[in-house]
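Participant: Below is the sequence, then the predicted model.
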Amino acid sequence: MLAVVAKSGLAPDGWIPVEKTNLGTRFPGVYAIGDVAAAYTAKAGTFAERAAQFVADDIVANLRGTPPPGPYDGAGECFMEFGRGEVAKMYADFLSGPKPTGVLMGPSVELAAEKANFARCRQERWFSGLSSVELLREAKRRQATSHIAMREANTGCPKTTVR
């Protein structure tokens, strides 16, 4: 993926420069999130997921002519495995204050259960509750067809929210 970005002309230094408040690039209507963006946030999937939701909300606001949701705060959380059935959880806010802040909780067995629920909710939301075998089959099908589609399911899992 980074090779594609490097050849695109969007990333003169290997990262795509973005506007801190909305993740927009120097090209109108073009945004960059996740591992390719020069946004001073963690390069973890949960941060990319929140950034994607923020950008989607920004695009919708632009199309509707309504105020943007911003500014983007670069906040999020992720889990870290410690072994022995224990997991820690880190919450960080990279952009809304004068300097990044963070809180580390755990490690604990209770957070391992929370991480398992987090994974279950993502699986249900993204793949409509497919079993592990079905997920592997679906991943192979998508890889073979180069088609990626995410389906939203009403699972009772927490939704990703962005300020």
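Facilitator: Perfect, I can see it now.
Participant: From now on I want contacts and neighbour counts done on CA atoms only, so please keep to that.
Facilitator: Will do.
Participant: The host helix or strand of Phe82: what's the following helix or strand?
Facilitator: In this assignment (DSSP states H and E), Phe82 forms part of strand 75-83. Counting by DSSP H and E, the next helix or strand C-terminal to strand 75-83 is strand 86-93.
Participant: For the helix or strand just after that next one, what is the distance to the chain centroid?
Facilitator: Sequence order places strand 101-108 as the next helix or strand after strand 86-93, per DSSP H and E. On the basis of CA atoms, centre = their mean, to the nearest Å, strand 101-108 sits 19 Å off its chain's mean C-alpha point.
Participant: Remind me what strand 101-108 packs against, helices and strands.
Facilitator: Packed against strand 101-108, as judged by 3 or more CA pairs under 8 Å, 6 or more residues apart in numbering; DSSP states H and E, are the following elements: strand 86-93.
Participant: let's bring in a second model and compare:
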Amino acid sequence: MRIVILGAGFGGLAAASMLRGQLPPDHGIVVIDRKKEFMMGLVNLWILHGDRKLEDAQTPLAGLNAKGIEYLNDEVTAIDTGGKSVACKSHGKISYDYLIVALGSELAPERVAGFVGRGYNLYDAPQVPPLREKLLSMKKGKVAVCIMGMPYKCPPAPYEASLLIHDMLERNGTRKEIEIDVYAPAPVALPVAGPEVSREVVSILERNGINFHASHKLKTVSSALEFENGATQDCDVLVGIPQHRVPDVIKSSGLAAGDWMAVDRKTLRTNFESVFAIGDVTEIKVGQLAIPKAGIFAEAQAKVVAQQIADEINNRSPSAAFDGKGFCFMETGNGQAGYVDADFFAEPAPAVRLEPASRQNYEKKHDFERTRVRQWLL
């Protein structure tokens, strides 16, 4: 059997690692990704804060080969579910017995006119070091952190960014002369977490002198920020969280149902034979909301899919099911982080809670990254 995994992010790496541990060597596992290195998105915040250098934060994906997993540095150009194959720019057609789509979401900063060239994309790692330099060079002015569309990866990240900017400006001695504003398109800070957690997040911002503006969706960037509600605001540094979209190859190959790939919420199976999809490329609705686009959910889904495939190959009855549970950390500066625990399949409604910030949670966040990189690639 050959299992082909598209994407070497959280989901793809977790699935590959688990499958290799469950299957003998004669079953091939192939991971295809156009990137050469892996870096968790959360590391962008550490680069912003000065805790990590970009050049020290990336781990070569070639490390997969030493673990008995074939890594192809290539771009997928087409997916043929009928013929059970994928086409790549350099390696041509690659057949599969099972396909795991873990391509994530792509950033679309160009959807807000004027942003590119004027704003810094928080989710694009190479833009983070110059953003840090710009912030530290400020003597006074306004910093705007704008969530430019929904859904987006790692829902707490914009709020973490604003708090870390606050912290670094405090240390720089310039905070009193610099205003920090966060603009969100939704009426609450974190719709996926519910009104109570959203109020707690806004309270944390306010205690640190950060202004929160709900129902402000950025429309245009020119000499000022122009929002869809008609408001305009000046700013000196614009930090953007761009709109996200499904990768083009998913659309062109006919795999998208609406804006994202549709899957069974427990098995992650698609409507295509032997094709699973996990992580940010999917949309799993829970009432009016959807499971957040976050690495921890991609990892949990990957483990479920890997177990199902291994069980089928080994003639066992598949029993693994995604339970809708996950967690994340919310850094607040000064070496502290809160902890968000969520159960999105809870009845009668999703259950989400935010633990107060602590040094222990901050250390857990760093350990979260270290242990996974070591397990998957080192």
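Facilitator: Perfect, I can see it now. As the structure is a prediction and not an experimental result, all values here were calculated from the model.
Participant: Tell me the buried residues in the strand holding Phe82 of the first structure?
Facilitator: Neighbour counts using 16 or more other CA atoms under 10 Å place 75-80 of strand 75-83 of the first structure among the buried residues.
Participant: quick one: it to the second structure mean distance?
Facilitator: For strand 75-83 of the first structure, the mean deviation from the second structure after alignment is 1.4 Å (mean CA distance after the TM-score superposition for the first structure).
Participant: Identify the residue nearest the geometric centre of the first structure.
Facilitator: For the first structure, the residue nearest the mean C-alpha position is Glu49 (1.8 Å; CA atoms, centre = their mean).
Participant: Not counting its neighbours along the chain, what's nearest the aligned partner of that one in the second structure?
Facilitator: Correspondence of Glu49 of the first structure to the second structure, assessed by TM-score structural alignment: Glu299. In space, and not counting its chain neighbours, Glu299 of the second structure is closest to Gly11: 4.8 Å by CA to CA, 6 or more residues apart in numbering.
Participant: Can you give me the stretch of the first structure that the helix or strand hosting that neighbour aligns onto?
Facilitator: Take DSSP H and E as the rule and Gly11 of the second structure turns out to sit in helix 10-22. Per TM-score structural alignment, helix 10-22 of the second structure has no counterpart in the first structure.
Participant: other SSEs contacting the helix or strand that that helix is followed by?
Facilitator: Of the helices and strands lying after helix 10-22 of the second structure in sequence (DSSP H and E), the nearest is strand 28-33. Under the contact definition 3+ CA pairs under 8 Å, 6+ apart, strand 28-33 of the second structure sits against strand 2-6, helix 10-22, strand 70-73.
Participant: Strand 28-33 of the second structure: what's the following helix or strand?
Facilitator: As the chain continues past strand 28-33 of the second structure, the following element, by DSSP H and E, is strand 37-38.
Participant: Just list what that next one packs against, helices and strands only.
Facilitator: Checking 3+ CA pairs under 8 Å, 6+ apart, strand 37-38 of the second structure ends up next to strand 59-60.
Participant: Check the mean deviation of whichever strand or helix holds Gln301 of the second structure from the first structure.
Facilitator: Assigned by DSSP H and E, Gln301 of the second structure belongs to helix 295-313. Here the mean offset of helix 295-313 of the second structure against the first structure after fitting is 1.0 Å, by mean CA distance after the TM-score superposition for the first structure.
Participant: Other residues contacting that helix?
Facilitator: Helix 295-313 of the second structure is contacted by residues 10-12, 14-16, 18-19, 22-23, 98, 154, 267-268, 276, 278-280, 317-322, 324-328 when judged by CA atoms under 8 Å, 6 or more residues apart in numbering.
Participant: among those residues, which ones are buried?
Facilitator: In these, burial by neighbour count holds for 10-12, 14-16, 18-19, 23, 98, 154, 267-268, 276, 278-280, 318, 320-322, 324-328, counting by 16+ other CA under 10 Å.
Participant: Could you tell me how many residues sit around the residue mapped onto Leu63 of the first structure from the second structure?
Facilitator: Aligned counterpart of Leu63 of the first structure in the second structure: Ile313 (TM-score structural alignment). Ile313 of the second structure has 13 neighbours, counted by other CA atoms under 10 Å.
Participant: ok, now how distant is Ile313 of the second structure from Arg2 of the second structure?
Facilitator: Here Ile313 of the second structure is placed at a distance of 11 Å from Arg2 of the second structure (CA to CA, to the nearest Å).
Participant: cool, Asn315 of the second structure as well?
Facilitator: From Asn315 of the second structure to Arg2 of the second structure the distance is 16 Å (CA to CA).
Participant: Leu164 of the second structure too?
Facilitator: Distance of Leu164 of the second structure to Arg2 of the second structure, computed by CA to CA: 44 Å.
Participant: And for Gly141 of the second structure?
Facilitator: Look at Gly141 of the second structure and Arg2 of the second structure: by CA to CA, they are 56 Å apart.
Participant: Kindly report the same for Ile291 of the second structure.
Facilitator: Distance, Ile291 of the second structure to Arg2 of the second structure, using CA to CA: 29 Å.
Participant: Thanks again, I'm all set now.
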